[in-house]
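**Student:** I would like the atomic coordinates for the input below:
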Amino acid sequence: MPFATHHKSDPRYLDLAANAHGAEKAKMMYRAVQRCPEGPLRMVEIGPGGGAAVAHLADLLAEEEPRDAVELTLIEAPGVESESLAHAMKTFGRVGTCRLKQGHAQDLCDLIPEPAHVVSASALLHELYSYGGGYGGIHTMMRNLPRALAPGGFFAYRDVYAVDAPSLHEHAVQVYEHRSWIQFIRMFVPGYLAEGTHPYHHASDDVVVRQDSRIVPAERLDPRKAAIVSAPIGVIREIQRHYITARDHVWRRGALGFVPALEGLSAGDWIDAASGHKRVHYRLFEDGSLTRQHYAMLLAVSEPYGDHFTVDGDIFDDCTDAALTEFLTLVEQGGEQAEVWQEWSVREGRETYAYMTVDELVADMAVKSADQGADAVILPRDADDVVREPRRYYNRYLRKRLSAPLTDAKQLILFSRVDLGDAVGLTEAMGALRRVCSKNSIARVHSVISDRI
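**Tutor:** All right, here's what the predicted structure looks like:
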C-alpha cells in the first residue's frame, strides 16, 4: 500500500490531529534526557508531524541548566512537510540545533551521523507495518536500534494499547445497534479487507455478518437493523479504532457543522475524570452542514461560553452520532461530503494498527535487538518505565455504544540500551520484566541474552 504523502502532509492533519499529544511525547523524551550524563546531547524524533513535541521539548530544556551542545534530528517520510514543524524547529533554536532529514524509520542508522542518546517515536509500529514491509519492517527497526543508540541511550515509545488476547486471529463477537456504527462498517470493512495491508488472509479469518439471523455481506448491511459481527479480534479492533479516527477527522474538518476542542485546556473540562465524563467545548458553524433538526437540537442542550458553546459530553456524543449518520448517508449518495470521507480513507482508512501487547513488544524488542550482533539489548530498566494510561473519555463512549468494547488506552515505554557486559543493568532490566511480562516471555529474553554473553 503506497504511503499517502499528500494527505499525511495536509495541514489539518499535521497541525491539528498529529499534534494532539506533543506534550506527552516531549515529557517522555525529557525524562530520558534527565537520565543522560552531562555533556553534549544528541536526540532523534521519528515522525515529528506538526512539531508539537519539538516545541514542548524546547520549553522543558529551557528550564534546566544549558548543556554544552544539544542536537535534535527529525526523521520524516519523504515528501511530508509542515509549516508548523518549520516554526517549531526555529523555536528549538533557543536551546540547541535542529535539522530535518527525509527517510524511513527502518533506515535510521543511515540517517544519523552517530548514535543518539535519545530516540523518540509515536505510533511507529502501525506506520511500519502498513508502509514499511509488514512485520519485517518492524523487526528491521528493532534490530537497528542498538546501533542507533549511544551506550546507555534511550528509546521513548508511545502507542495505542494493544488487545490483550492470545492472538489477533482469535475470533470475537460484537453486537452493533447504533446506526452510525453499522453504516460505518458497511462503508469501511469491505475496502479495508480488500485493499488494506493486514494479516487476516487465512480461511479461519473470515468475517461473518448477520442481520435478522441471516448472513449478509458487510456492504449490504441495513443500518436500521442491529448487526452481529463475528471476526478476528484484530478486525474488531480495527473497526473500533477506525470509527474513532474517522469521527475525529470529520469533526476537525467541520463537516458536521461543529468542531469540539480536542486539545488544550478546554479539552480537559472534566465533570468526573475517573469515569471519563467531560464537558465538551465546541464551535458551531451555520454553513448548512447540519440539518435544521440537528442544529436546533444541539443548541437546545448547550450553553453559551464566551465565543463558543459547552454541552455535556454524553449528549454531545449522541448528537455527533446522529449527525454522522446523516454525513455517511450523504457520502454514499455521492454528495460533496464524499471528499472528506476520501481524505480520511486514503490517509489512514487502509492502515493496520500492528497491535503488540506490552508483553509482546518488550520481548520482541529484546530478542530482535540482540539479533544484529551488537553487544547490547534494548529493554526497560525499571518497571516505572512502562506506563498504561486509559483514554477515559473514549472508553466511556465505547461502553455506551458497544456490547463488548475493547479497552482504549495509551502504552508508553522508555527502553534503555543495556550493554551485555553490564551485569547491574541486565539485573535491573530482568527485574522490570517480572512486573510487565509473562514467564514465557521472560524465559525467551533470558535465553537470548544468555546465548550472547
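**Student:** From here on, just use CA atoms for contacts and neighbour counts.
**Tutor:** Will do.
**Student:** which residues in the stretch 101-250 of the chain form strands?
**Tutor:** Remark: strands assigned in the stretch 101-250 of the chain by DSSP state E, counting those that start in this stretch are 116-122, 149-160, 171-176, 208-211, 214-215, 227-232.
**Student:** With mean neighbour count and distance to Gly132 added, can I get the ones you listed in CSV?
**Tutor:** Converted to CSV, the strands of the stretch 101-250 of the chain look like this (neighbours: other Cα atoms under 10 Å; distance: least, Cα to Cα, whole Å):
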stretch, mean neighbour count, distance to Gly132
strand 116-122, 24, 15
strand 149-160, 23, 17
strand 171-176, 17, 27
strand 208-211, 18, 30
strand 214-215, 12, 36
strand 227-232, 22, 23
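**Student:** Next, the structure of the following sequence, for comparison with the previous one:
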Amino acid sequence: MALMIGTPNHFAHEHKSAATYLDVAANDHGDEKGLLVHRALQRIESAEPHLVEIGPGGGAAVEFLATRAAKEPRPLQLTLLEAPGVTSTSLTDAIDRFNAVGSCVLVHGWAQDIGRLVREPVDVISASALMHEVYSYGGAYSGLHTMMRTLPTVLHPYGYFVYRDVYAVDAPSLHERVVQSYSAQAWLQFWRMFVPHYLREGTHPYHHHDDEVVARQNSRIVPVAELDSRVCAVIEAPVGLFREVQRHYITCRDHAWRSGVLGFRPVLDGPLSGDWIDFRAGHKRVHYALTESEWMPAMRRANLLAVSEPFGDHHVIDGDIFDAVSDVALMAFMAAAEQGDDDCARTWDSWLTREGGETYAYLTLDELLSSFAVHSIEAHPDQDAVLMPVSADDVFTRDRRYYNRFLAHRLPNPLTDAKQMVLFQNIPVSDTNTLQRGLATLQTICSKPTLARLHTAIHWRG
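**Tutor:** You can find the predicted model right below:
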C-alpha cells in the first residue's frame, strides 16, 4: 500500500544532504517548528509521550524539543524519520543533545511508509516543510492522499498531527486565473529560464487547457521561453503558478547568495540575520561578506561598498538597498548562466536540480483541511477517527515579513509569503462532542461545498 517517494531519480539526495543546505539553510526556525508540537504535548495525558518527526532536516526542531524536554516532568520518546541517503551533521548533534534529556532514535525510510516503520501508535506526528516534497516526489496528489490515509492508523485516538508548510493562496482554487504584470528585468529573466523547465519537468497540477500561461509583450502573445527581459510583460495564468514563481525566485536568490558566486554572501542564519530596523514592516539590516568570486565587476563591488558600513570583519547595509543590488547581480548571474558561464551555470543547475521541480503550493487551506478529514476517515474499513483541528487557534499562518516587503517592492500584485500551521487531532467519530467542536472550527474557515463533502464522509461512516 505504501507509495515510495524515493523511486523517482529526480529526488536529489546529494543536493538535499549538502551541508550548506541541510545543516545551514534548512536548519532554522526551530521554535516555530516546535511550537505546535509543544502545544500538542500540553494536551497529551500519556505518562511517556511518543513523538515522531518526519523529515527532521538539520535538527532545528529537535534542538527546540530538547530544550523543552529538559523542563518536561515526563520522559519523552522521539523518533525521527528521514529519507534514505539524507544525512546531516547538525542533526546528529541535535540527537545527542536530546538523548541527554530524553530518548531519540533516527530511522531512515520514506514518508508514506510510516505505517510500517512506526510499529506502534504514537501520540504526536510532526511534519515541517515535508508535504511539498511528498507531493513533488511521491506521486503528487496520490502520494499526499496515501499519507493522509496512513497517519490516523499510526496515531493514538486523540493523538495529534502537526503540519507546517508553505502557505498557498487566499483563493477558491490554485487554478483560478489571474493577470499579473512584470517589469523588473530579473523577474522576467527568471520567468524565461525557470517556468518552461518547471512546467515541462516538475511535478505540478497545471495540465488542464484552462491552465495555459499566456504572456503578452507589446500587446502580442509571446512564448514564455522567449520573453524579452527589457519589455514589460502582462501574464495570465493560474494563481498557483504565480505563487510557485514567487517562492522559487526567493529560493533561487537565497541559493545564489549562499554560493558566493554573486561576489557577496549575506548572513542568513544566526543572530545577525535578525538585525531588524522595523520588524513589523519587514525592514532589516543585512550583514554580508565579500567573496573571492571574480565574476562580480570591480565597479559593482565598489558601488556596493559605497552604500555599506564596516562591521567587524564584514559589512552591513540597509536591506532595501541590498535587495536592489542583489536583483541587478542576480539578473546578470542568470544571463551568464543562460549563456553558459561555468560558475554561474553550475550554481543555477545545482539549484534547479535540488528545488526546480518541486511544487510548494498544492492545496488551498480549504482543500487542505477537507482533504485531511475526508482521506483520514477513509483510511481503512475499520477506521473510526478523523483528522481535524479542534480549536480556531490551531489553524494560523506566520507571515514572512522580510520576503513580503521584498515582493511588495518588486511586484504590482505580490502574493503573501507565509508558513501555514495546522494542529490536527485524531478524533474518534463516536466522540460527537469533540467532533462538533472540530466541525465548528472548520465552519469558520471552509466553504459550504467543502463542509457538505465532510459531513457526508462522516455520516457515511457513522
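**Student:** quick revisit: possible to save the strands of the stretch 101-250 of the first structure as JSON lines with distance to Met29 of the first structure?
**Tutor:** Formatted as JSON lines, the strands of the stretch 101-250 of the first structure follow (distance: least, Cα to Cα, whole Å):
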{"stretch": "strand 116-122", "distance to Met29 of the first structure": "7"}
{"stretch": "strand 149-160", "distance to Met29 of the first structure": "6"}
{"stretch": "strand 171-176", "distance to Met29 of the first structure": "37"}
{"stretch": "strand 208-211", "distance to Met29 of the first structure": "44"}
{"stretch": "strand 214-215", "distance to Met29 of the first structure": "50"}
{"stretch": "strand 227-232", "distance to Met29 of the first structure": "35"}
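**Student:** nearest to Ser450 of the first structure, of those strands?
**Tutor:** strand 149-160 (19.7 Å; Cα to Cα).
**Student:** relative to strand 116-122, how tilted is the closest one?
**Tutor:** For strand 149-160 of the first structure against strand 116-122, the angle by axes from the mean of the first three to the mean of the last three Cα atoms, to 10 degrees is 10 degrees.
**Student:** now for strand 149-160 of the first structure, which elements pack on it?
**Tutor:** For strand 149-160 of the first structure, the packing partners by 3 or more Cα pairs under 8 Å, 6 or more residues apart in numbering; DSSP states H and E come out as helix 22-34, strand 116-122, strand 409-419.
**Student:** Show where it falls in the second structure, residue numbers please.
**Tutor:** Under the alignment (TM-score structural alignment), strand 149-160 of the first structure falls on residues 155-166 in the second structure.
**Student:** same thing with stretch 211-224 of the first structure?
**Tutor:** Against the second structure, stretch 211-224 of the first structure falls on residues 217-230 (TM-score structural alignment).
**Student:** chain center to the matching stretch, what's the gap?
**Tutor:** 30 Å (Cα atoms, centre = their mean, to the nearest Å).
**Student:** Pull up the gap between the residue mapped onto Ala88 of the first structure from the second structure and Val222 of the second structure, please.
**Tutor:** Under the alignment (TM-score structural alignment), Ala88 of the first structure maps onto Ala94 of the second structure. Between Ala94 of the second structure and Val222 of the second structure the computed distance is 51 Å (Cα to Cα, to the nearest Å).
**Student:** follow-up on the earlier one: any idea which of the helices and strands packed on strand 149-160 of the first structure is most buried?
**Tutor:** strand 116-122 (a mean of 24; mean count of other Cα atoms under 10 Å).
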